[in-house]
Structures are given as structure tokens and as C-alpha cells.
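Chemist: heads up, no residue letters with this:
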């Protein structure tokens, strides 16, 4: 199939010219072939009718002359009949130039006349071959038109039997050289070729003119679309006819694209989450304001630069580069990102970017700052731990305070019952320490209260 690209052009204009040429040439040649075939058939039919008319004239002019000179010897009778009938064939062939005609006598088995005599007199008296079509005419008593090589050469020969009183006396012929017929047919073919060639040339000229006009309009649309790919606000000029409808449709599509792109840009620009897109080489192509605030980098610093420059000197694992290189997509992955001035806790989601053909052209990361949330979560966890500790301390205080109360009561009883001063002093110290413990327990209880 590789040869097709050399035969079938790629440009639309050339394709249209080729198709138009084929649409003109094929019917024209078909019509020309039909006309030529029908013309040749008509020429042959006209020749056959003319030859048939000639032999009928010869038959009418013959009358009963074949009965003359029956007593003469064969050679003398041939000469006598030739002298009698030659003026008839001469006059008729003179009226129909290019035609040869004559009489054949079955009894004498010889050509009686063959006009024009100036050309064919030497054939008088000649006997036709056994396979000559004339013998078929005499045998079957049926007219016949035969094309082929005979006495005169390659001819179209019309023959009818000579029948008198139910007896076949011979046959009459009138013929014309096939070369003359071919020459006449060729003249007709030349006229047909001239007409067809003129028609084709005029058609081709019109095709080229119209294709140039159409191609110019197509080039305007093509150039406009190329510019549109780089500059969406571009509008195509209004063109006439269907091309105008196409240009208007393209302008409407461009307007819809502008509105869609504006909406998409607004969504990205006003998103609370950061958005960064990179191409297949890992260079930053898009960065929204939220990404600037979160990372601490400005858009003009990163767009067009390798994304990896943000963490060249760190051990940071980049989910978006992983997506770009290995196709792994991450959802709500929490990472610590090395920002400009601080490490940022982020929740990131990555995905691949595909074009309209399904080819991957880059990767996208959407992220949100978890730093404040993480701090809040840390404080809440600390508060929960403190609350748990308070509850634990309150329980411990209650569990310790009750036994201490009992101990203090028993120590007081012991101090009242003993008279030993040393024991009383020791018991007073115990009471003092118990009161200190109770004081600490009271503070713990007060701390644990909400």
C-alpha cells in the first residue's frame, strides 16, 4: 500500500482536482467509447444499407438478360453477357463512388461483370473459390453480408441471389473496401476525439480555477486554525458560501473554547488548593496563586523551570514526579514538603495529563496545606492527654485521700492516748506530713476540675 501515497495526493486541493478529473474523464471517455462504438456500428449499418440498395438496383436493372446467348459457347457467352450488362454496373458504380459491383452466373460459374471495369475487368470470367460466400448465397437462396478477404481484397460485401421463375441463376454483389470504411470511421473518431479533448481541456481549466478559489479559502481556514492553536482570540474572516459557514462554525467553536478556557482558568486561579502542572520533561507549566501562598515560591520563579529544583538538596520524595515517571497516581497522600521558608505538611493528589489522542503529556498535583490542621490536631491531642491525666489524678487523689483520712484519725487517737512525749512528737510529725499530702491531693483535685 506504500505506492498509494505516491498516487493519491495528500493535499485536499490536489485530492479534489484528482477526484474532479476522474469524475470528468471517466464519464467522458465512457461516453466517447459508446459514441465511437455506436458511430462505427452506424457507419457499418449505413454501408450495409447502401450496398443492399445497390444490389437491388442491379437486380432490377438485370431483368431477364441472363437468358440471352444461351446457345453460345461458354467463353463467347461470358463476353456477350459482359458486353450486355457492363454498362449497367458501370453506371451504378459511377453513381456510388468507391463501390465495386457485378454479376455472377451460376451456370457459367464465372464473373460476368465487375465494375468499375477500369479496375476489375481482368476478373471477368474468373470462377470464385469453392468456399466463397457467394456459393452459400446461391445454395441457400438467402441474401448475405460478409466482411473479409475476397476477390477484390478486404471488403464488406453485400450479396443477393438472382432468382428467376424459382431457379437460382447466380448472384449479384456490391462491396466496398474495408479500408475505405475504416478511413471514414477514423475521420469520425478524429472528430469525436477533438470534441472530447476540447471538452476535457475546458473541464480541466474550470476545475483548476475553481480548485484554486476553493484552495485559497481552505488555506485561509487552515492558517486561521494554526493561529488559533496559539492565540485563541483569533477570528477567521467571513468567507462566501459553505466556506463561510465553516469559518463561522470555527469562530463559534473558538468562542466556546475561550469561554471554557476562561472558566477553567478562573476555577484554577481561585481554587483554595494549590495546583501545579508539569510537562513530560518535568518542567513546571502551570501554578495557581494558592500554590504560591502555600509553597512560598512565585509563579515567575517556577514556570518553565524543572520542578525538581524545589528539593534538589533534600531527600524529598515527590509524588507528582513518581506519577510522571511511573504512572502511579496518589490520592490524599500526606507528605512533608520542603517549602521556601519552612517544611509544610501537605495533602497531595496526583494524576496524569492526557491529550485528546490519549497520549500522556504531563502530570498534575493538587495539594492543600495541612500545617494549621496538624497543629490543631497536636494541641487537641495534648488537651486530650491532659484531660485524661486530670481524670487519672482525680481518681488517684480520691483513692489516696480516703486512706490518709483514716490514717490521720488513727494517728490523732494514738497521740491522745500516749503520754510519752517522744511518741507524741513523732505522731505530730506524722500528722504534719499527712496534712502536707492532703494539701497536694487537694491541689490535684482542683487542677482536675473542668
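Modeler: Received, thanks. Just so it is clear, the structure is predicted and the values come from calculations on it, not from any experiment.
Chemist: going forward, measure contacts and count neighbours with C-alpha atoms only.
Modeler: Noted.
Chemist: Please, where are all the helices along the stretch 201-350 of the chain?
Modeler: Shown for the stretch 201-350 of the chain, the helices assigned by DSSP state H, counting those that start in this stretch span residues 241-270, 289-295, 299-302, 319-326.
Chemist: try this one side by side with the last:
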């Protein structure tokens, strides 16, 4: 129980709690932000492919129109025979690059409404994420193009990213925890130095605290300045006591001789160095004087 109530434990525990809460909060926000950005990136990827296919359809349509004019043939006839083959030239490379992506066209016609140049996703039975873009011809909607990707694949990639981020968070948490403990121990060490210094100053005003940085350093400098002032004051007081003709004897509440000037030495025939720091009761003359003063 003594350890848990110590300053070292309390400071380290506080630092750790702050670090853990902060790291986990920021980590949670980072994971959510990553997931949101990933979904947007996936949507943008599919949308980019869709826009490319719309542009491709426009080029194919214009090309077939020119061909129909040259052959003096109805455009729908040309479409029936060549449209799908021409569109395959655009959907096939996309699918070959990533077999999980499915693409295709659905074109309206007077005598056909059917999908064209379809490239199915490798994961046929899984739920899909799909984007759809309309295609126009002569200002009228001629059909649409779709691009799709298995939802499970996207979720798997997101989970993989989350796992990596969790590992990073754990590493950051571990490093932060170690730093928090180190910083708290350094803080407690400085406080302990101050405490030890104050205890030493009780018996020795000439004791100086070591130079330290930061706010703790300012405290240590202030204590050193104070001890210097007290030392000067005591020195002046001792000079006065040593020069006055009257005997001066100072005894603490617990009976320890604290001051014994030269006049006392001459009056009582006892040397100062023999009585300072000792109980007055050990010296009959001193005991008699002190007891008389107490009784008076």
C-alpha cells in the first residue's frame, strides 16, 4: 500500500492514464478517418473507370456513325454487328488489370435492350459495390455503364488497414508509456532531491542543492538563495553573540543545546564545542541554570 500512495506511483499512473486515453482517442479517430477516406477512394476509383467508359462509348458511337454514313447504312445495323466488339476493347483491359472489378454496358435500341461487353467480377456471388453512369447519344439517354467491385474485398482491405493502424497505435502506446514512466521518474527524482536538500538544510545551512533545469531548477535556486541569506543572518547573529559580554545559552524544546557563546564559556568554564548539540542535562551547571529559568 505504501508504494501505491507514493509520489512516484501517483505521477507515473497519472501520466500513463493521460497517455493511454489520448492515444486511444486519437487512434480511434484515425481509424474512422482512414475507413472514410478508403471508401471515398474506392468510390472515386470506380467512378473514374465509369467516366472513362462513358468517354469510350462516345468515341465508339462517333466512329460507328461515321462508318454508317460512309456505307450509307442504318446506324442500328452497324451497332448490332460492331458495337459490342468495339466496347470489348475498352472493358477487357480493365478486367484483365483487376479481375475483381466487373464492368459492362447496357444499351437501349429499337429491337434490342441488352448488356454489352460485360466483364464479370471474379467473385460472382458476393455482394457488390456498384456505380452507374448514363451514356447519351444525340442528347438522348442511350443506356448506361456500370462498374462494380465485391464489397467483401473492400471490407477485407479496410480491415487490413485497420489492423496495421492498431499495431501502430500499440507501438505508439508502448513507446509513450515508457516515455511517460521515464518522465515521471525524472520528475520524482528531482522532487526527491529537493526533499533531501531541505532535510540537509535543517542541520547544515551551507548545504547547496544541485543545479537543475526547468521549474524545479528555479525552486532549487530559490532554496539555495534562501539558505545563503539564512547563513549570512546566522553568521551575523553569531558574531553579535560572541562579542556581547552577557552569557547567552539557547536550548531547544527537546533539551538540546543550540547556542553557547564565549561569555558562557568563561562564566561556566565549559567549552562551546563540548556542549553544542548535546542535552543540557549532561552538564550540571547548565542543568541548574536551565531548571532555574524554567522554574522562574
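Modeler: Arrived safely, thanks for sending. What you are looking at is a predicted structure, and each value in this text was computed from that prediction instead of being measured.
Chemist: Once they're superposed, tell me the TM-score.
Modeler: Once the chains are overlaid, their TM-score stands at 0.57 when taken by TM-score structural alignment, normalised by the length of the second structure; 258 aligned residues with a Cα RMSD of 5.4 Å.
Chemist: picking up where we left off before, okay if I get the helices of the stretch 201-350 of the first structure as a markdown table plus distance to residue 209 of the first structure?
Modeler: Rendered in a markdown table, the data for the helices of the stretch 201-350 of the first structure read as follows (distance: least, Cα to Cα, whole Å):
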| stretch | distance to residue 209 of the first structure |
| --- | --- |
| helix 241-270 | 16 |
| helix 289-295 | 56 |
| helix 299-302 | 52 |
| helix 319-326 | 52 |
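Chemist: Mind putting the ones you listed into a markdown table with distance to residue 400 of the first structure and mean neighbour count?
Modeler: As requested, these are exported to a markdown table (distance: least, Cα to Cα, whole Å; neighbours: other Cα atoms under 10 Å):
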| stretch | distance to residue 400 of the first structure | mean neighbour count |
| --- | --- | --- |
| helix 241-270 | 60 | 14 |
| helix 289-295 | 52 | 19 |
| helix 299-302 | 64 | 14 |
| helix 319-326 | 55 | 19 |
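Chemist: For residue 21 of the first structure, find the nearest of the ones you listed.
Modeler: Taking Cα to Cα, helix 241-270 is the member of those nearest to residue 21 of the first structure, at 21.9 Å.
Chemist: tell me the SS of residue 353 of the first structure?
Modeler: In the three-state summary, residue 353 of the first structure is assigned as strand, counting by DSSP: H, G, I helix; E, B strand; the rest coil.
Chemist: okay, now it: neighbour count?
Modeler: The burial metric for residue 353 of the first structure, expressed as a neighbour count using other Cα atoms under 10 Å, is 17.
Chemist: continuing past the longest helix along the second structure, what's the next helix or strand?
Modeler: For the second structure, the helix that runs over the most residues, judged by DSSP state H, is helix 7-71. Where DSSP states H and E defines the elements, the next helix or strand beyond helix 7-71 of the second structure is helix 75-78.
Chemist: looking at the helices of the stretch 201-350 of the first structure, which is closest to residue 64 of the first structure?
Modeler: Where those are weighed against each other on Cα to Cα, the nearest is helix 241-270, at 81.2 Å.
Chemist: circling back: select, out of the helices of the stretch 201-350 of the first structure, the one closest to residue 408 of the first structure.
Modeler: Nearest to residue 408 of the first structure, of all these, is helix 289-295, at 62.7 Å by Cα to Cα.
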